[in-house]
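Undergrad: let me see the structure of the following:
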Amino acid sequence: MAVRKILMLVGDFVEDYEVMVPFQALQAVGHTVHAVCPGKKAGEKVRTAVHDFEGDQTYSEKPGHNFALNATFDDVRPEAYDALVIPGGRAPEYIRLDQRVLAIVRHFAETHKPIAAICHGPQVLAAAGVLEGRSCTAYPAVGPEVRRAGGRWVEVAVDEAHVDGNLVTAPAWPAHPKWIARFLEVLGTRIAP
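TA: Coordinates of the predicted model:
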């Protein structure tokens, strides 16, 4: 298996499970994962939020953990990475305002490197203008943004994932088993029994 170097774009109030689980799972299979946040350095932390589905019209939000960054955003050179992960939560709504974040996302899209986005993560893809002609899913409230960005919205169950070439998306953390498995397939990662 080729070890991949993966960049993860996060921010304060990233969804707790959607940052912690893929960060740990991708490392557990041998990949290198660098988690970065605009304006922050390695060793600093972002606060997370736990989003849950408790029967209300939308998700509930509770305080999560403090997640330690292991790389510095200003040092990121996207050409040094093999893939990109964008977790959801509230972070995507404001990190997409950072022009460098958008330039980084465009690099991965233009070079056809694997991209995994979950929940509200596709808000960053829409803002970067990389969804034109692509199909993806996300948290349902992001559907209108996907369509306005020229993407084809795909509705799937909350525990399912969708793949369009190098792009792997899912609605929310209940999809982790399938979303991470599909992303590993796109990465070319083989896990032998």
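Undergrad: CA atoms for contacts and neighbours, from now on please.
TA: Noted.
Undergrad: what's the closest non-adjacent residue to residue 147?
TA: Of all residues not flanking residue 147 in the chain, residue 153 sits nearest, at 6.3 Å (C-alpha to C-alpha, 6 or more residues apart in numbering).
Undergrad: need the contact list for the residue nearest the centre of the chain.
TA: By C-alpha atoms, centre = their mean, the mean C-alpha position of the chain lies nearest to residue 86, the distance being 1.8 Å. When contacts are counted by C-alpha atoms under 8 Å, 6 or more residues apart in numbering, residue 86 is found next to 8, 9, 10, 115, 116, 117, 118, 121, 122, 124.
Undergrad: do the same with residue 138
TA: Taking C-alpha under 8 Å, 6+ apart as the criterion, residue 138 is in contact with 117, 118, 119, 120, 121, 122, 169, 170, 171, 172.
Undergrad: of those residues, closest to residue 19?
TA: Checking these against residue 19 by C-alpha to C-alpha gives residue 118 as the nearest, at 9.8 Å.
Undergrad: one more, so I can put them side by side:
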Amino acid sequence: MEVMWPKMRLEEEGAEVVVIGCHPAGTTYNGKFGYPVRSAKSIDDDGVAIADQWDALVLPGGFAPDYYRRSSKMLTLTTAMAAAAKPIAAICHGPWMLCSARRADGTPLCTGHQVTAFSAIKDDVINAGATWMDQPVVVSAAKIGGNTEIIVTSRTPNDLVPWIRAIIDLVATPLEIN
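TA: The predicted structure follows:
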């Protein structure tokens, strides 16, 4: 649900959604409830980890972030997206990526942001420097180290509707950060 519903809603809004995996392009991933999704690209493909190509990064929960956080190129893409002031949206276990992806100064990407996530990783995001918020969706935009970073987090599939609405709104009308 955390992959398919955002994919369908964003496509419905006219976005081109590109599924990127840690395995070769064309790999089919099956979610917890059997929903299959096929990757269009691999993070190892030339140029995929360059933030200029993308308008936003959506990080689902489940097992995906456990694979993503072990990929140096996926961590690089996540950090580059933050540095380019492009929205990063993470749900459920997805905020683990915000703990593992690090800025040039070595701080976790979630440091200095308000974040929510699945309750089992609450301590992880707090220990990585985030301020925990128990809300359906949290939009955190901040200037950190001279860069504007925009992070949208959510707790569980029950929060998909407001989380996806926040992503759509941010891509359609980027935030102005003073």
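Undergrad: any idea what the TM-score comes out to?
TA: Scored against TM-score structural alignment, normalised by the length of structure 2, the superposed chains reach a TM-score of 0.83; 156 aligned residues with a C-alpha RMSD of 1.3 Å.
Undergrad: just to revisit the earlier point, which members of the contacts of residue 138 of structure 1 define the maximum pairwise distance?
TA: The farthest-apart pair in those, when distances are taken by C-alpha to C-alpha, is 122 and 172, at 11.4 Å.
Undergrad: what segments of structure 2 are strands?
TA: 20-21, 28-30, 36-38, 41-42, 57-59, 88-91, 114-115, 131-132, 137-144, 147-154 (DSSP state E).
Undergrad: the ones you listed: which one's closest to residue 48 of structure 2?
TA: Between residue 48 of structure 2 and the strands of structure 2, the tightest spacing by C-alpha to C-alpha is seen for strand 41-42, at 7.4 Å.
Undergrad: which residues in structure 1 does that closest one align to?
TA: Counting by TM-score structural alignment, strand 41-42 of structure 2 pairs with residues 71-72 of structure 1.
Undergrad: so how far is that stretch off the chain centroid?
TA: Centroid displacement of stretch 71-72 of structure 1 relative to its chain, using C-alpha atoms, centre = their mean, to the nearest Å, is 17 Å.
Undergrad: quick one: residues in contact with that stretch.
TA: Outside of stretch 71-72 of structure 1, the residues within contact range by C-alpha under 8 Å, 6+ apart are 34, 35, 36, 37, 40, 41, 42, 43.
Undergrad: ditto for stretch 6-14 of structure 2
TA: Counting by C-alpha under 8 Å, 6+ apart, the neighbours of stretch 6-14 of structure 2 from elsewhere in the structure are 16, 17, 160, 164, 168.
Undergrad: which stretches in structure 1 count as helices?
TA: Chain-ordered helices for structure 1, with DSSP state H as the definition, fall at 16-28, 91-95, 99-110, 122-128, 143-148, 176-187.
Undergrad: mind listing what residue 86 of structure 2 touches?
TA: If a contact means C-alpha under 8 Å, 6+ apart, then residue 86 of structure 2 has 55, 56, 57, 149, 150 as its contacts.
Undergrad: which of the residues you listed still touch in structure 1?
TA: The subset of the contacts of residue 86 of structure 2 whose aligned counterparts are also in contact in structure 1, taking both residues aligned by TM-score structural alignment, their matches' C-alpha atoms under 8 Å, comprises 55, 56, 57, 150.
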